[in-house]
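Student: I'll drop the sequence and a predicted model, then ask my questions.
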Amino acid sequence: MLASSATTASHSSGTLPTADSISAPAILVAPYTTISVKSHVPVTLELNHLNFNQWSPFFTSLCGKFGLLPHIDGMAAARPTDPAWAIADSCVRSWLLGTVGTDVLGLAAAPDQTARELWVAIKRLFEANKAPRAIFLSHKFHSMTQGDSSIDEYCQQMKATADALRDVGRTITDPELVLNLLRGLNPRFASTADIADSHPLPDFATTREKLVLKELRLANEGTVAAQTAFNATCGPACRSASPTAGGGSSAGRQGGHVAAATVAAAAAAAAVASGRRDGAAMVAAAAPSLGAGHGHPHRPPAPGSATPPGQSGRNSSSGARRRRT
């Protein structure tokens, strides 16, 4: 009203309106429109990884920082005619499009979607066929074993499967998670029965910490056992005389054989102590070499084998001398 009066007055006086006499509409730029979404949501949502449970907390936290959760949770009605609401909704939608993989985009994105519609379509992709997926995931969860995996790898796999079950409506309680974790442990952790008998049962994080500590203790015991086996088996042979300029003494060469064989035996013992599946095979492979190391360095040739060079000449000379006598 004031701007139009000023314009009318200027025209009646024959002068052009100035910038000060006309008030321009204010342009409001929200601070969240200029952020880098990847710095707030470092996880990319992909179908082949089934990582909705890891991605969604990052995204909902981002929306909560700027008060934009109603654009995805449906707690507020859409107001497409409101410019401020339209700007905020377009911003949330661009965040969704920028943090999901192309496989998710191809199935969930559509033209003229609101952020809420896109969010619901994405969520439906990971919640479809809940009943069959719950059955398969439950079987995977209850039949999982550690094998040769480390404690950290085993715990991560167990927790990821429990999270996937939660996404399909089958919540795994913390005591159930701990007991299933203990059930599938490698036999070398058989002494962890005290954890299962604890009252109350420790939580998942505490159980993992105890198992990691035991894993470190077992690895140290394997190293000590290997070193002890090396020292006991090698003995004085490892400290034999050093080789001479003429090729080395037979004792030195024999000590080298013993040392090499003992290294193999010690490595096999360490493998058995650490629980490796191929530990027994390594012991069996090391046994012949260890026995050979303690044998005589020079063995007579087997019957029918070729005579070593130089030996035939000496045999013929001794035979000639016997014939002359």
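Tutor: Okay, I see it.

Student: from here on, contacts and neighbour counts on C-alpha atoms
Tutor: OK.

Student: What residues sit buried inside the host helix or strand of T228?
Tutor: For T228, the host element (DSSP states H and E) is helix 204-234. Of all the residues in helix 204-234, those buried under the rule 16 or more other C-alpha atoms under 10 Å are 204, 207-208, 211, 214-215, 218-219, 222-223, 225-227, 229-231, 233-234.

Student: put this beside the first:
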Amino acid sequence: MCKGAKVHVHITGKSTPQDDDDEEMETMDSHIKYWFYSVCDAILLQIISSNDCIAKDLWDKLGEIFLNNKMSRMLQLQEKFLNTKKGSSSFTEYCHQLKNLPEAFKDFDSKINEIELVIQILCPLLPSYHKIVNVITNTKPFP
């Protein structure tokens, strides 16, 4: 959204004022701060804003708040990935559940490779699937 509105460079600090009295930068900063004030929760605004803050300050403080839980969220995803069982769901539903989790890991600069995904899909299967699991795990190259 920020890139579409062409304000991304302003909030990331890649754009700098031409001089101490850069009206265009101040106007852009005011527009962005207004946008923050209109879309952010009032309690969150109290946490991130101050009298002399600029739009980049708001952006940075939001980033700190939402990225501080990155490790705990990644650990939760890892636990969910390792503990997902087929249970009463169909095999297709089970595979979709597990296949969607690695996408979420990309948000944390982490990944689950395809071999880990296949192993995780196969290992928790009921004994009635063990013959096919043997065939798949002994296939060269590994699927």
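Tutor: On my side now, so go ahead. Everything numeric here is computed off the predicted structure, so don't read it as measured data.

Student: next SSE after the helix holding T228 of the first structure?
Tutor: Toward the C-terminus from helix 204-234 of the first structure - assigned by DSSP H and E - lies helix 250-274.

Student: Give the aligned range of that following helix in the second structure.
Tutor: Counting by TM-score structural alignment, helix 250-274 of the first structure lines up with no residues of the second structure.

Student: need the next SSE after that helix, C-terminal direction.
Tutor: Next along from helix 250-274 of the first structure, by DSSP H and E: helix 279-294.

Student: Report the angle between that next one and helix 204-234.
Tutor: Note on geometry: by axes from the mean of the first three to the mean of the last three C-alpha atoms, to 10 degrees, helix 279-294 of the first structure and helix 204-234 are set 20 degrees apart in direction.

Student: Which elements pack onto helix 279-294 of the first structure?
Tutor: Applying 3 or more C-alpha pairs under 8 Å, 6 or more residues apart in numbering; DSSP states H and E, one finds that helix 279-294 of the first structure contacts helix 250-274.

Student: between the helix it packs on and helix 204-234, how big is the angle?
Tutor: 160 degrees.

Student: packing partners for helix 250-274 of the first structure?
Tutor: helix 204-234, helix 279-294.

Student: secondary structure class for the spatially most central residue of the second structure?
Tutor: By C-alpha atoms, centre = their mean, the second structure has its centre lying nearest to D107, at 3.1 Å. Secondary structure state of D107 of the second structure, per DSSP: H, G, I helix; E, B strand; the rest coil, is helix.

Student: In the second structure, what residue spans correspond to strands?
Tutor: Read by DSSP state E, the second structure holds no strands at all.

Student: The helices and strands packed on helix 250-274 of the first structure into CSV, with extra columns for distance to A88 of the first structure?
Tutor: Listed next are those as CSV, based on distance: least, C-alpha to C-alpha, whole Å:
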stretch, distance to A88 of the first structure
helix 204-234, 39
helix 279-294, 61
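
Student: so which of these gets nearest A273 of the first structure?
Tutor: helix 204-234 (4.9 Å; C-alpha to C-alpha).

Student: quick one: that closest one to chain centroid distance?
Tutor: Offset of helix 204-234 of the first structure from its chain centre (C-alpha atoms, centre = their mean, to the nearest Å): 22 Å.

Student: so where is that helix in the second structure?
Tutor: Under TM-score structural alignment, there's no match for helix 204-234 of the first structure.
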